[in-house]
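Participant: sequence plus predicted model, see below.
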Amino acid sequence: MSAPQFLQIYHHDADHVAQELLQGLMAPQALTSPKYLYDSLGSRLFEAITELPEYDLTRTEARVMQQHCADMASHLPADACWIDLGAGNCEKASHLLGPMAARRYVAVDISVDFVRAALEGLQRQHPGLAMMGLGTDFSGGLHLPADLKLDPTQPRVLFYPGSSIGNFTPDQAVGFLRSLHTACGTARHSGLLIGVDLVKDVAELEAAYDDALGVTAAFNLNLLLHINRLVGSNFAVRDWRHLSRFNAERSRVEMHLQARQALRVQWPGGERLFEAGETIHTENACKWALPGFDALLREAGFTATRAWTDPATRFAVFWASA
């Protein structure tokens, strides 16, 4: 049986992280990157969110993959190298590698430690499949290092499930998708398999990001504790409330943290005064219509798109040829 290989490229730069966070906190509309929601506790809280009755995105995507697996296999290349972006526990890819006749699997996450145990377990399920864990931060665009030693003649399937593309604004999404198009390489039949959450009833969308149990609120508020550790600030969770709302003009759910009263937040060398009701914008979740996302893929350089949906057209999985 082959053994997974591991390559760690990203290395934590505390000064760069602090600079990025403080620049966002000092902006006229304070904001942070959604990647900072995912510290150890935040990641576990998000796993709990996917089990909530209000948040059916993950379950619906899984049903689409299961129901349309055979048809997907007829459109995707066999013997391909699968590159799983934000692989985490590798569960979503694990159900597809066999039916899609993958020849190689690369699990990409910010840290190989996040994927190590999952990849070792997956290797036991697929003993003949070459596997590698790649630790890199691809939030600013995907760059595949030469050390991966990818075969330029082997087709690539870039796999980006979970509708994480919704965290990008449309302009940002185009730039990110262009980097994925480049990462597909030059081999024929390569492309992108991507999950996309679709526009639906506003009340349903807002409930999905503000559940009755308050798990999403805890997920959002935990960001403040993470920021405190990263920049030495003195955010107090009790001073803030979770706020979720659908921005119809931009077709996105926005998550904010709202100050309960006027307060002063300090960190070494700086501070900011927040007025009562002022917010920190922590995440976007853009929702798409099928024609709009198809156009976005084509603007990024992809062609011959194909989409599969659930019967109620709540979620889509797109295949886009490079």
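Facilitator: Yep, it's here.

Participant: switch to C-alpha atoms for all contacts and neighbour counts from now on
Facilitator: OK.

Participant: any chance you could map the strands in the protein?
Facilitator: With strands called from DSSP state E, the chain shows them at 5-8, 81-85, 104-109, 130-135, 156-160, 191-197, 240-247, 252-259, 263-267, 270-274, 279-286, 303-309, 315-321.

Participant: Serialize the ones you listed to JSON lines and add fields for distance to residue 63.
Facilitator: Below are these laid out as JSON lines (distance: least, Cα to Cα, whole Å):
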{"stretch": "strand 5-8", "distance to residue 63": "31"}
{"stretch": "strand 81-85", "distance to residue 63": "19"}
{"stretch": "strand 104-109", "distance to residue 63": "22"}
{"stretch": "strand 130-135", "distance to residue 63": "26"}
{"stretch": "strand 156-160", "distance to residue 63": "16"}
{"stretch": "strand 191-197", "distance to residue 63": "12"}
{"stretch": "strand 240-247", "distance to residue 63": "25"}
{"stretch": "strand 252-259", "distance to residue 63": "23"}
{"stretch": "strand 263-267", "distance to residue 63": "45"}
{"stretch": "strand 270-274", "distance to residue 63": "44"}
{"stretch": "strand 279-286", "distance to residue 63": "21"}
{"stretch": "strand 303-309", "distance to residue 63": "9"}
{"stretch": "strand 315-321", "distance to residue 63": "10"}
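
Participant: nearest to residue 50, of the ones you listed?
Facilitator: When the strands of the chain are ranked by proximity to residue 50, the top entry is strand 191-197, at 13.8 Å, counting by Cα to Cα.

Participant: can you tell me which helices and strands that closest one packs against?
Facilitator: strand 156-160, helix 170-183, strand 315-321 (3 or more Cα pairs under 8 Å, 6 or more residues apart in numbering; DSSP states H and E).

Participant: the same query, at a cut-off of 7 Å, please.
Facilitator: Where contact means 3 or more Cα pairs under 7 Å, 6 or more residues apart in numbering; DSSP states H and E, strand 191-197 is packed against strand 156-160, strand 315-321.

Participant: go through stretch 76-96 and flag the buried ones.
Facilitator: Buried residues in stretch 76-96, counting neighbours by 16 or more other Cα atoms under 10 Å, are found at 76-90, 92-94, 96.

Participant: gap between that stretch and the chain center?
Facilitator: On the basis of Cα atoms, centre = their mean, to the nearest Å, stretch 76-96 sits 14 Å off its chain's mean C-alpha point.

Participant: how much space separates the nearest residue to residue 177 once chain neighbours are set aside from residue 43?
Facilitator: Spatially, and ignoring its direct neighbours in sequence, residue 177 is nearest to residue 300 (5.7 Å; Cα to Cα, 6 or more residues apart in numbering). Relative to residue 43, residue 300 is positioned 30 Å away (Cα to Cα, to the nearest Å).

Participant: circling back to that earlier point, can you tell which of the strands of the chain is closest to residue 203?
Facilitator: Nearest to residue 203, of all the strands of the chain, is strand 240-247, at 8.7 Å by Cα to Cα.

Participant: what helices or strands is the closest one leaning on?
Facilitator: Checking 3+ Cα pairs under 7 Å, 6+ apart, strand 240-247 ends up next to helix 202-208, helix 215-231, strand 252-259.

Participant: below is structure B, check it against A:
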Amino acid sequence: MAVTEALRIVDEDETGINNAFRDDVLRGLSEAQKAVPARWFYDERGSELFEQITQVEEYYPTRAETEILKKRGEEFRTAIGKGRAVVEFGSGSSVKTPLLLSAIDPAAYVPIDISGDFLCAAADQLSAKFPHLPVHPVEADFTRPVTMPTAIASMARLGFFPGSTIGNMVPRTAVDMLRDMRATLEDGSPEDTPPMLLIGMDRIKDAAILEAAYDDAAGVTAAFNLNLVTRINRELDGTIPENALKHRAIWNDEVARVEMHLEATRDIAFTVCERRFTMAKGETIHTENSHKYSRRSATALLLASGWSPITCWTDSDKRFMVMLAEASALRSAP
């Protein structure tokens, strides 16, 4: 079955600049601790680099999550059931998504991604592997409520959010996004079948393992981090000197997260959208968080977001977990 034309929900100005990207960058570079939200890593090149990261020796999350998806297929099928529309928040990889689709026999597949080119390529790959599965790609920012294709209006939904991307958000933002995901999945869905969510979360572990996973010896993660600067320079008329910035990955134990930064190796001045910025040597742009969870903290996060955990699976080394949850009935009191 052919892939339908991508539904495009992107806010652009008359010159084609993504307004949300521009606003986030200008706001973030103006703050005392400069920062850019991690979702803007994923232009086409950034998405390609992240796929490379998943293959490096130090980066265990993809291998661990893939192990769970390979070994627990029958359990997924029993817990989730057949015939749901799988709505994936972020274009599926060539490895993990087919494992889930094969296990649960879905009625349709809806990948949502902010990178249109990568989205279409991923949708085409999935359609080739599952020629009888309707595929309805949506180009949009999945951190906000997204209008679902009318083709899945009568279908029960399963949200799929693999890869521990939830860890990129601070708790407040993570709760907001999980609530928005619930709203997206409930958009036009059958009232008698609550949406479900299958989500990957990385677990807390030794700091050395965590820092190595985000600063691989081959430098792929460093290239991924610096590609954000390349994108800013290309799309927002930036003049940031890439050769004056270096990649850093730091474990912050107090808040249980790995932080990625771009650190200035000398004093620099640059413009973005004709606005001038400066950075002193040693100053950083905070580009990503990767929060790590215990089973208890993951459960608390889901409950705060309107999701009731059903079950949890871990890999053989207990480094990673995949949790299944169902949209909670709204309550007026504890």
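Facilitator: Perfect, thanks for sending it. Just so we're clear, the structure is a prediction, and the values are computed from it rather than from any experiment.

Participant: related to what we said a few turns ago, give me the more crowded residue out of residue 300 and residue 43 of structure 1.
Facilitator: residue 300 (19 against 14; other Cα atoms under 10 Å).

Participant: aligned partner of the more buried one in structure 2?
Facilitator: Superposed on structure 2 with TM-score structural alignment, residue 300 of structure 1 falls opposite residue 305.

Participant: for the helices and strands packed on strand 240-247 of structure 1, which one sits closest to residue 152 of structure 1?
Facilitator: Nearest to residue 152 of structure 1, of those and by Cα to Cα, is strand 252-259 at 37.5 Å.

Participant: and the closest one, what other elements does it pack with?
Facilitator: Counting by 3+ Cα pairs under 7 Å, 6+ apart, strand 252-259 of structure 1 packs on strand 240-247, strand 279-286.

Participant: got the contact list for that strand?
Facilitator: By Cα atoms under 7 Å, 6 or more residues apart in numbering, the residues outside strand 252-259 of structure 1 that reach it are 206, 239-247, 274, 276-287.

Participant: again, only using 8 Å
Facilitator: Identification of contacts with strand 252-259 of structure 1 by Cα atoms under 8 Å, 6 or more residues apart in numbering yields 205-206, 209, 220-221, 239-247, 274-287.

Participant: with structure 2 overlaid, report how far that strand is off on average.
Facilitator: Following the fit onto structure 2, the mean deviation recorded for strand 252-259 of structure 1 is 0.6 Å by mean Cα distance after the TM-score superposition for structure 1.

Participant: okay, that strand sits on what stretch of structure 2?
Facilitator: Counting by TM-score structural alignment, strand 252-259 of structure 1 falls onto residues 257-264 of structure 2.

Participant: how far does the matching stretch sit from the chain's center?
Facilitator: With Cα atoms, centre = their mean, you get 18 Å for stretch 257-264 of structure 2.

Participant: next: stretch 217-228 of structure 2.
Facilitator: 17 Å.

Participant: and that stretch, which residues are buried?
Facilitator: With the criterion 16+ other Cα under 10 Å, stretch 217-228 of structure 2 contains buried residues 220-228.

Participant: turn those into CSV, columns for distance to residue 169 of structure 2.
Facilitator: Shown next, in CSV, are the buried residues of stretch 217-228 of structure 2 (distance: Cα to Cα, whole Å):
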residue, distance to residue 169 of structure 2
220, 22
221, 19
222, 20
223, 21
224, 18
225, 17
226, 20
227, 20
228, 17
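
Participant: closest one to residue 192 of structure 1 among the helices and strands packed on strand 240-247 of structure 1?
Facilitator: Nearest to residue 192 of structure 1, of all those, is strand 252-259, at 22.8 Å by Cα to Cα.

Participant: may I ask you to confirm that residue 141 of structure 2 is in contact with residue 10?
Facilitator: Yes. Here residue 141 of structure 2 lies in contact with residue 10, judged by Cα atoms under 8 Å, at a distance of 7.4 Å.

Participant: those two - which one has more neighbours?
Facilitator: Using other Cα under 10 Å, the more surrounded residue of residue 141 of structure 2 and residue 10 is residue 141, with 20 against 14.

Participant: let me have the helices and strands packed on strand 191-197 of structure 1 in a markdown table, extended by mean neighbour count.
Facilitator: Formatted as a markdown table, those follow (neighbours: other Cα atoms under 10 Å):
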| stretch | mean neighbour count |
| --- | --- |
| strand 156-160 | 26 |
| strand 315-321 | 25 |
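
Participant: out of the ones you listed, nearest to residue 126 of structure 1?
Facilitator: strand 156-160 (17.7 Å).

Participant: mean deviation, the closest one versus structure 2?
Facilitator: Counting by mean Cα distance after the TM-score superposition for structure 1, strand 156-160 of structure 1 comes out at 0.6 Å.

Participant: residue 4 of structure 1 and residue 264 of structure 1, how far apart?
Facilitator: With Cα to Cα as the criterion, residue 4 of structure 1 and residue 264 of structure 1 are 49 Å apart.

Participant: quick one: which of the two has more around it?
Facilitator: The residue with more neighbours, out of residue 4 of structure 1 and residue 264, is residue 4; 19 against 12, by other Cα under 10 Å.

Participant: dump the residue contacts of the more buried one.
Facilitator: 119-120, 123, 130-133 are the contacts of residue 4 of structure 1 under Cα under 8 Å, 6+ apart.

Participant: need the counterpart of it in structure 2.
Facilitator: In structure 2, residue 4 of structure 1 lands on residue 3 (TM-score structural alignment).

Participant: gap between its match and residue 131 of structure 2?
Facilitator: Residue 3 of structure 2 is 9 Å from residue 131 of structure 2, by Cα to Cα.

Participant: residue 274 of structure 2 too?
Facilitator: 48 Å.

Participant: quick one, which of those two is more surrounded?
Facilitator: A count of neighbours by other Cα under 10 Å puts residue 131 above the other of residue 274 of structure 2 and residue 131, at 14 against 11.

Participant: any idea what the more buried one aligns with in structure 1?
Facilitator: Checking TM-score structural alignment: residue 131 of structure 2 goes with residue 127.

Participant: next: residue 65 of structure 2.
Facilitator: Residue 65 of structure 2 maps onto residue 61 in structure 1, by TM-score structural alignment.

Participant: so who does its match touch?
Facilitator: 162, 195, 315-317.

Participant: sounds good, over and out.
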